[in-house]
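Engineer: fold the following and give me the result.
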Amino acid sequence: MYRVLVADSISDKGLRALEEHPQFLIDKIPQIDPEELKNIINQYDVLIIRSRITVTEELLENTQRLRLIARAGVGVDNIDVAAATRKGIIVVNSPGANTIAAAEHTFAMMLALARKIPQAYSSMQVNRWERSKFQGVELFDKTIGIIGMGKIGIEVAKRAKAFQMTVLGYDPFLTEDRAKNLGIKKATLDEIAFHSDFITIHTPLTKETNSLIDRSYLEKVKRGVRIINCARGGIVNEEALLEGLESGIVAGAALDVFVQEPPGPELKHPNLIVTPHLGASTKEAQEKVAKEISQEVIDILEYDSIRNAINMPDISLENQQTMKPYLQLSEQIAQIAIQFFKEAPEKIEVFYHGEIADNDTEVLSRTMIKGILSYHLSDTVNLVNAHHLLKENGLSFAVQRNASKIGFTNYIELKLSNRQRSVSIGGTLLDGIGSRIVKINEYQIDVRPEQNLLYIKHHDIPGVIGRVGSVIGDHQINIGTMQVGRSEIGGEAIMVLTLDKAADDGVLAALKETAAIKDVKLLGLSTGYSFFNKPSWVKV
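Structural biologist: Sure thing, here's the model as predicted:
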């Protein structure tokens, strides 16, 4: 029998499946304090929490029995996942249960903005009757731009169409075919700015989305736009938003999430509506969360079936040891490829050559998918959900195997493509030397993948290499190695440099001033492979 501790306020109805299961004994202590939890945690196989409890390394230090930590919610910020992983404890969450609640709250905020309901209510509370002051706008025949077409974005789009709005959708993984199937128009971020009467955000907070709606973006928007953020604090630059409200460029805004929660007193404006992070706060959502977590606990402990694990890949220990030398190389190949490609590819192809082609390379394929998707999705993707997110975003994935060695005992190549272009990166392991990137598109090269790589495409003429060295030296950056690849003498060529520290925008701008240099990219790579933790190259 498994003992389960519910250490937070969780829906009784949602926990019914666990309570009625003969193999589970449930203790509910929703107000347990951290010290008491530390004293009794070793009596339990499963810990179920929400956001009140913080699971620290210290809490887990002396537990030998705990097998599973289940977070009844989306985020796991209050769980030390690395510490749990080191202890062999599975961490799971319930990522899909709040979809409808978040979509409906978004629409509630949009309607409140359109009809100035909170302002009118406040006026009535002080016995004023100001009908003309609170004239609103209709949603009918307006254009809504949805930034982020995941589950919540799709549900918002469905509701917007019911109001007969024109729906523009942006997502790095949204294809034309998928947009057509959803009955919306695929758009760029700029197109959403130019054409939208309402803009709503439904993306994770990543390096790419941090301050996505900033001063420069608000300079592009349609005057009188209304902005809603029920996703993550920080995606909308709050200072820029207040300036936009003050100038009238932004007619109104509604925020459910903030950089700092609760927000400071300065985040106020007559046309700004705020709610205290209520997106998932419905009775139904909390029941769904509890039901989802209950079923996940049963499936893991009774049937060895895992759907929403944060830190548990589906891979045997034996195969993990075989593939271990190639794990970091695979992730770095993917990181280089997606930094070249930038946008989401429509097609991902992996090629295995040589002895490695005869092995189960699933963990390597998952690692590359994780490396690609994490560029846009950050730590929401791991080895467990990599294929699920790939399918959810409508991306094509294929693996090809060839026993031929093509010059290397083992060789891995990753190709990303869409209808306009493609990028290919190849790598291998050299005995006694280690990982090497040996192909970038059509160029053969020999580069040790390190944390800071500088890629330069140039004309193969005298003086270019010297100019590059001078510019980097002038900026007090030391060059570790420089490798050059070319297809023909005097034609186009590439060079890849390893740097002791990252080059800033000034270095890149100075290099681009050289006429012979056609492209410059700074590539950041993770240098320590981890199955589960957020890769160091993706930073908010």
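
Engineer: please count neighbours and contacts with C-alpha atoms only from this point.
Structural biologist: Will do.

Engineer: against residue 79, how distant is the residue nearest to residue 83 when sequence neighbours are not counted?
Structural biologist: Nearest residue to residue 83, sequence neighbours excluded (Cα to Cα, 6 or more residues apart in numbering): residue 57, at 5.3 Å. Separation of residue 57 from residue 79 (Cα to Cα, to the nearest Å) stands at 9 Å.

Engineer: of these two, which one has the most company?
Structural biologist: residue 79 (20 against 16; other Cα atoms under 10 Å).

Engineer: what strand or helix carries residue 118?
Structural biologist: helix 117-125 (DSSP states H and E).

Engineer: in that helix, what's buried?
Structural biologist: Within helix 117-125, the residues that qualify as buried are 117, 118, 119, 120, counting by 16 or more other Cα atoms under 10 Å.

Engineer: with distance to residue 162 as added columns, please give those in a markdown table.
Structural biologist: Shown next, in a markdown table, are those (distance: Cα to Cα, whole Å):
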| residue | distance to residue 162 |
| --- | --- |
| 117 | 21 |
| 118 | 24 |
| 119 | 26 |
| 120 | 26 |
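
Engineer: one more, for comparison:
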Amino acid sequence: MKIVISDYKSSLNFDINYAISYLRDTLGTNTEIIVYEYNGNNKEFIDILNDADALITGYLEIDKEIIQSLNHLKIISIMATGFNFIDIQQASRSHIGVAVNQEYCTQEVSEHVMSLLLALNRKLKHYTNDVDAKGIFDYGTTNNLIRLDGSTLGIFGLGKIGRSVAKKAQSFGIKVIAYDPFISEEVANECNVELLPIDDVLSESDNISINMLLTNENVGFFNMEKFKKMSKRPYIINVSRGALINEDDLVDALDKELIKGAGLDVLVSESPNLDNHPLVNRDNVIITPHSAFYSETSILECQRIACDNVINYVNGNYDKMFRLINPEILK
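Structural biologist: Model (predicted):
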């Protein structure tokens, strides 16, 4: 049995020994495990995977060309909840299972949303820059702060994380509205959230939290057309996937003051060049390095679940997997 754990350098910035030990304890000490830091060389990457049974990754793009080159691979296990980087159709055609982590960081991500929401609305970046960089100790250097109690938060994507965000926001006295065509009124009512059409959520929200899964259909969902409908000039918070926002339009919306600012845990690129990036060095934009999921607990859970998906798949225990994206390959 050969298992490859591979990702970008920044995404492998944690102790992988837990996963290695977990796999060998379960599958046997003779299990070959290779940790490979992806450097952009697809030929080298394919050579590493050539005789592998399983690939564990978080954010690598596994496209049609790569998948077609892997005749031995049985499963791709993703150390994340999203799977937009994988060509699922080609994986299915090649009879390769694709599994994701269904649940491991809901609390961390929803806490991150609230951290960004609070920091933006209280303009903490502006004030800390004043104090640290300018030696200014004066609350009057900015304005337009609102009281969150009684404000409205619009959530796009009322899944587990969206509902966790709603619960936390409501504890601050914030009214929560949402758009999610896949959630029933019954589920929304249970968490005291009003489901509304897209345009109503855009126009009524003081803050917007993006918690949608990225699909081929919603790439660039938040574009200039939608920014222009945000009549209350909200803060935009994205902890989902960067490609849900058209970044050029976001920069334009910030420059034209169509929105107050943004809290971004993700950008379109997972390895962005931050030199002269148009979203960097803005008082009203907070960027974190896709860290919303991160805690000591979630890192261990992320590894464990990804490993369990591999273990259960190769042992034929499909019903014990957390989520197999393409179960049709089992038929």
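
Engineer: on that earlier part again, and the residue nearest to residue 83 of structure 1, what does it touch?
Structural biologist: Counting by Cα atoms under 8 Å, 6 or more residues apart in numbering, residue 57 of structure 1 touches 80, 83, 84.

Engineer: mind listing what the first one touches?
Structural biologist: Residues in contact with residue 80 of structure 1, defined by Cα under 8 Å, 6+ apart, are 55, 56, 57.

Engineer: okay, the top helix by length along structure 2 sits on what stretch of structure 1?
Structural biologist: With secondary structure taken from DSSP state H, structure 2 has its longest helix at helix 296-314. Under TM-score structural alignment, helix 296-314 of structure 2 corresponds to residues 283-301 of structure 1.

Engineer: now what about the matching stretch, what contacts it?
Structural biologist: Residues outside stretch 283-301 of structure 1 that contact it (Cα under 8 Å, 6+ apart): 10-18, 46, 68, 70-73, 92-94, 97-98, 100-101, 280, 305-308.

Engineer: sorry, back to before: give me the mean distance between the helix holding residue 118 of structure 1 and structure 2.
Structural biologist: Taken over the aligned residues, the distance from helix 117-125 of structure 1 to structure 2 averages 1.8 Å (mean Cα distance after the TM-score superposition for structure 1).

Engineer: now do residue 84 of structure 1 against residue 60 of structure 1, distance only.
Structural biologist: For residue 84 of structure 1 relative to residue 60 of structure 1 (Cα to Cα), the value is 7 Å.

Engineer: er, residue 300 of structure 1 I mean
Structural biologist: For residue 300 of structure 1 relative to residue 60 of structure 1 (Cα to Cα), the value is 20 Å.

Engineer: can you check residue 330 of structure 1 too?
Structural biologist: 32 Å.

Engineer: look at the two and report which has more neighbours.
Structural biologist: Remark: of residue 330 of structure 1 and residue 60, residue 330 carries more neighbours, 27 against 19, as counted by other Cα under 10 Å.

Engineer: surely the more buried one meets residue 363?
Structural biologist: No - under the criterion of Cα atoms under 8 Å, residue 330 of structure 1 is not in contact with residue 363, lying 9.6 Å apart.

Engineer: span of stretch 231-246 of structure 2 from start to end?
Structural biologist: End-to-end for stretch 231-246 of structure 2, by Cα to Cα: 19 Å.

Engineer: in that stretch, which residues are buried?
Structural biologist: Residues 233-246 are the ones in stretch 231-246 of structure 2 that count as buried (16+ other Cα under 10 Å).

Engineer: how many neighbours does residue 104 of structure 1 have?
Structural biologist: Using other Cα under 10 Å, residue 104 of structure 1 has 17 neighbouring residues.

Engineer: ugh, wrong one, I meant residue 414 of structure 1
Structural biologist: Residue 414 of structure 1 has 22 nearby residues by other Cα under 10 Å.
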